[in-house]
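>>> Need a 3D model of the sequence below.
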Amino acid sequence: MANEKKPALGASLRQKSSGVLAALLCILIGMAIGLVVLFVINPGHAWKDGFLRIVQGGFYDFPYGVGKTLTQTAPLIMTGLSVAFAFKTGLFNIGAAGQYTLGAFGALYCALVLQLPWWVCLLAAALFGAVWGAIPGIFKAYLNINEVITSIMFNWIGLYLVNEIIYGRGSGVMYDAHNTRTWKLADRASQALIPSCGMSELFHTSNTTIAIFLAIAVAVLIWVVLEKTTFGYELKAVGLNKNAARYAGINEKKNIILSMTIAGALAGFGAGLFYLSGGAEWNPLNSTSLPAMGFNGIATALLASSHPIGTVFSSLFISHITVGGAYLPTKYFPTEIADLISGIIIYLCAFSMLFRGVIEKKLLHKEEKTNVNAEPAPGAETGKEGK
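Got it, this is the predicted structure:
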């Protein structure tokens, strides 16, 4: 029995190690290509004023830059979890941007109009996102319409619906006509601001709050649900094979809807974490494109191989280089270089399965070589003598 467990344990560790090494390889190649691009644009300043600033990230302007990184990481973790959760259950939630948009509206409406406390506003953000995520799930479960198509459609429906409600022909209840955006929470609804618990003072910012800890707690909760509960097992079973799951007595339609609903709630919750931290206001006149945070979640999920805990680290990395890119001197480089690097890393993630396969073969070969060179078991020599 112990001998049977050893190979299984070794295979599991080998698989996890190969996943981490594949992600690191994607990052290294992406950073190397980014360095080459910097040298092509401006060879004289590529290293010191370019690459090193991106690598330093928020630490270039410590502690303010680090606080800014943490503020951006919290919602990115949530949209990454939204995409990763759907991936784990066999669905591609490309609608995280729309669910994020509805979550932002739910949080701001409950804060500015209903004057509710921050934790209620966060729950409302998750609820609005959940509703917007459930709709593609219902279409998928009962009409077998691809969730990618409906998610993309509802991204744009959600964006323009929110813009129309907030703008309200220039006189919406949430709308500050003078600044062409929603009212600042600090001015109109301070009770809806997520507590900073000293973090804003620590990082010398006005919007670094406990949101990052809430996001990490949710990531741990999602990992527990997926890996340690019957519900999580059923969700993954449906993702692996709907027909086999149905044969085993699992209600695949219910689980598809629940998966997309939870994914939507996670994205909506992420919007709540960002806007209730006072990080920004919603501008319906400028918000004619979908929030980048929703699509960046796809990057973090791919980089983390859809692992909930890995999503925390991949989100932190993406935010780190994005903030670093903002510190590039514009007279030498465009700030979009950081987006280029993250884009290359995302592209390489498409080859991560190939990288993982190669790395696993190397690890297996090394393991077999170690076993061959190992000393024979005590009973082996006795058996040989008996023959």
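>>> Only C-alpha atoms from now on, for both contacts and neighbour counts.
OK.
>>> so who does residue 26 touch?
Contacts for residue 26 (Cα atoms under 8 Å, 6 or more residues apart in numbering) come out as 345, 348, 349, 352.
>>> which SSE is it in?
helix 2-41 (DSSP states H and E).
>>> still on that earlier bit, of the contacts of residue 26 - the most surrounded one?
Neighbour counts for those peak at residue 345, which has 26 neighbours (criterion: other Cα atoms under 10 Å).
>>> Moving along the chain from the strand or helix carrying that one, name the first helix or strand you hit.
Assigned by DSSP H and E, residue 345 belongs to helix 337-349. Towards the C-terminus, the helix or strand next in line after helix 337-349, according to DSSP H and E, is helix 352-373.
>>> Now find how far off-centre the next helix or strand after that following helix is within its chain.
Going down the chain from helix 352-373, the next helix or strand is helix 378-386, by DSSP H and E. From the chain centre to the centre of helix 378-386 is a distance of 55 Å (Cα atoms, centre = their mean, to the nearest Å).
>>> One more, so I can put them side by side:
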Amino acid sequence: MASQHTKRPLFGTKTLIGLLTPLVAITLALFIGGLIIVVFIGENPFKVYQIIFSTALGNLDGWGNVLYRATPLIFTALAVALAFQCGLFNIGGEGQMVIGGFALTWVGFTFTGLPSALLIPLCVVAGAAAGAIWGAIPGLLKARLGVHEVVNTIMMNWIGVALIQFLTMTYKPANSMIPQTMLIADAAKLSRLAVYLNPLGIKLPKSNQLNMAFFLAIAVVLLIWYILSRTKIGYEIKAVGFNTAAAECAGISVAKNTVMAMAMSGAVAGLAGVNQVMGYKYCFQYGVFEGIGFDGIGVALIGKNNPFGVVLAAMLFGILDHGGLAIDVFTEVPREIIMVLKAIILIFVVVSGEITKRMMVFMQKKKGGTTV
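Sure thing, here's the model as predicted:
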């Protein structure tokens, strides 16, 4: 007699397709990039890719630099992914990031008398709070006036960057020729991982910039995953993103969750300054932030707006960014090819995502509407 309960496979078809789609997209993108390198530059693409990946992953110093570069991208991509769960397209990570970064810098060079145990958490909270406020503004405009968040966040980016550049010059040291703020207190600086790894026999160069902000990024990934998958707040945010009309019928406030999702998104983006300021420059320089918010959009899309997918996608961008530095030295290929590769990967991921979606609809229809 056949069992009444059919054993479910460990991975469903939808899950497997979701895992394979980005891998196929990345492979195709590298192939197209290789053709560009051969046809337009005349270099051997295998040599170019070997240099990129060996530089990034061939030694501990390379791994450290990859993780350092991935850290701020994790924050900005998580911000995009979190808002997307509520049906919102937050492209204001650039502005939210610099606002949060300046706020934590200001705290760091203002409250210099505090010990590290107080000053570091205070800086982190300041960065998150400032980013949350900057993110909540377009959320409020969307909820109350119906103004689209894409328009809002674009405008808020320019306002935020211009404001922070003005404030940077306001707090610039008198003897400095560089547009940067005063240095934060030593008590606000984060230790680099080499300090802890080298005594254990793990030889990471002291110059390597990987710092404790990486662990904060991983903690935030786990926190966002927990909120979205295990809490009422996450359930309501996703319900609004899935179907606003159904959410309202169920008694879920669309306006409240819109503002809350954008505020939470901005808070996460604001934490990118922990890595760039407290772990690296020890002052605010816009140059070390520029473009990270926009790169976070691509990372979120490649990671399928999943917190864990975001980490892997951020590492991919970290590999390309750090490995790309070497091709200027060892090949005739310009470093700008990395930007081309990122763009091609993103295009293939978006296109393949749409193809996947249509495949799933077709398979469901073929099975009579049952879930695959």
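>>> Which residues belonging to the helix holding residue 345 of structure 1 are considered buried?
Buried residues in helix 337-349 of structure 1, counted by 16 or more other Cα atoms under 10 Å: 337, 338, 340, 341, 342, 344, 345, 346, 347, 348, 349.
>>> and residue 306 of structure 2, how many neighbours does it have?
The number of residues packed around residue 306 of structure 2, counting by other Cα under 10 Å, is 19.
>>> The helix holding residue 26 of structure 1 relative to helix 352-373, how many degrees between them?
130 degrees (axes from the mean of the first three to the mean of the last three Cα atoms, to 10 degrees).
>>> Name the helix or strand for the residue most central in space within structure 2, please.
The residue lying closest to the centre of structure 2 (Cα atoms, centre = their mean) is residue 77, at 2.5 Å. Following DSSP H and E, the helix or strand that holds residue 77 of structure 2 is helix 60-85.
>>> quick one on the thing from earlier: which one of the buried residues of helix 337-349 of structure 1 is nearest to residue 155 of structure 1?
Nearest to residue 155 of structure 1 among the buried residues of helix 337-349 of structure 1: residue 346, at 21.2 Å, using Cα to Cα.
>>> Give me the three-state assignment for the aligned partner of residue 137 of structure 2 in structure 1.
Counting by TM-score structural alignment, residue 137 of structure 2 corresponds to residue 135 in structure 1. Of the three states, residue 135 of structure 1 takes helix under DSSP: H, G, I helix; E, B strand; the rest coil.
>>> For residue 143 of structure 1, see how far away residue 135 of structure 1 is.
11 Å (Cα to Cα, to the nearest Å).
>>> out of those two, which sits in the busier spot?
Set side by side, residue 135 of structure 1 and residue 143 show more neighbours around residue 135, with 19 against 9, by other Cα under 10 Å.
>>> helix/strand/coil for residue 91 of structure 1?
coil.
>>> Hmm, residue 147 and it touching each other?
Yes. With contact defined as Cα atoms under 8 Å, residue 91 of structure 1 reaches residue 147; the gap is 7.3 Å.
>>> give me every residue that touches residue 206 of structure 1.
Listed by Cα under 8 Å, 6+ apart, the contact set of residue 206 of structure 1 reads 200, 278, 279.
>>> Test my guess that the first one contacts residue 208.
Pointing back at residue 200 of structure 1 there. Yes. Using Cα under 8 Å, residue 200 of structure 1 is in contact with residue 208, at 4.9 Å.
>>> more neighbours, these two?
Taking other Cα under 10 Å, residue 200 of structure 1 and residue 208 do not tie; residue 208 has more neighbours (31 against 18).
>>> Just give me the match in structure 2 for the more buried one.
Counting by TM-score structural alignment, residue 208 of structure 1 corresponds to residue 210 in structure 2.
>>> Can you tell me the closest non-neighbouring residue to its match?
Sequence neighbours aside, residue 68 is the residue nearest to residue 210 of structure 2 in space, at 4.6 Å (criterion: Cα to Cα, 6 or more residues apart in numbering).
>>> what about the alignment partner in structure 1 of that neighbour, distance to residue 383 of structure 1?
Taking TM-score structural alignment, the alignment pairs residue 68 of structure 2 with residue 71 from structure 1. With the distance defined as Cα to Cα, residue 71 of structure 1 ends up 65 Å from residue 383 of structure 1.
>>> now residue 202 of structure 1
Relative to residue 383 of structure 1, and taking Cα to Cα, residue 202 of structure 1 is found at 69 Å.
>>> now swap in residue 164 of structure 1 and tell me
Taking Cα to Cα, one finds residue 164 of structure 1 at 82 Å from residue 383 of structure 1.
>>> Just give me how far stretch 23-32 of structure 2 sits from the chain centre.
What separates the centre of stretch 23-32 of structure 2 from the centre of its chain is 21 Å, taken as Cα atoms, centre = their mean.
>>> sorry, back to before: from memory the residue nearest to the centre of structure 2 sits against residue 306, does it?
No. With contacts counted by Cα under 8 Å, residue 77 of structure 2 stays clear of residue 306, the gap being 9.6 Å.
>>> what range in structure 1 matches the next helix or strand after the helix holding residue 77 of structure 2?
Per DSSP H and E, the first helix or strand lying C-terminal to helix 60-85 of structure 2 is helix 93-110. Taking TM-score structural alignment as the measure, structure 1 aligns residues 96-113 with helix 93-110 of structure 2.
>>> hmm, back to that, next, show the common contact partners of residue 200 and residue 208 of structure 1.
Joint contacts of residue 200 of structure 1 and residue 208 (Cα under 8 Å, 6+ apart) are residue 67.
>>> nearest spatial neighbour of residue 54 of structure 1, skipping sequence neighbours?
Nearest to residue 54 of structure 1 is residue 324, by Cα to Cα, 6+ apart, at 4.2 Å.
>>> Map residue 157 of structure 2 onto structure 1.
Aligned against structure 1 by TM-score structural alignment, residue 157 of structure 2 finds its counterpart in residue 155.
>>> Contact partners for that match?
95, 96, 97, 98, 99, 290.
>>> re earlier: so between residue 202 and residue 383 of structure 1, which is more surrounded?
More neighbours surround residue 202 than the other of residue 202 of structure 1 and residue 383, with 13 against 9 (other Cα under 10 Å).
>>> Thank you, goodbye.
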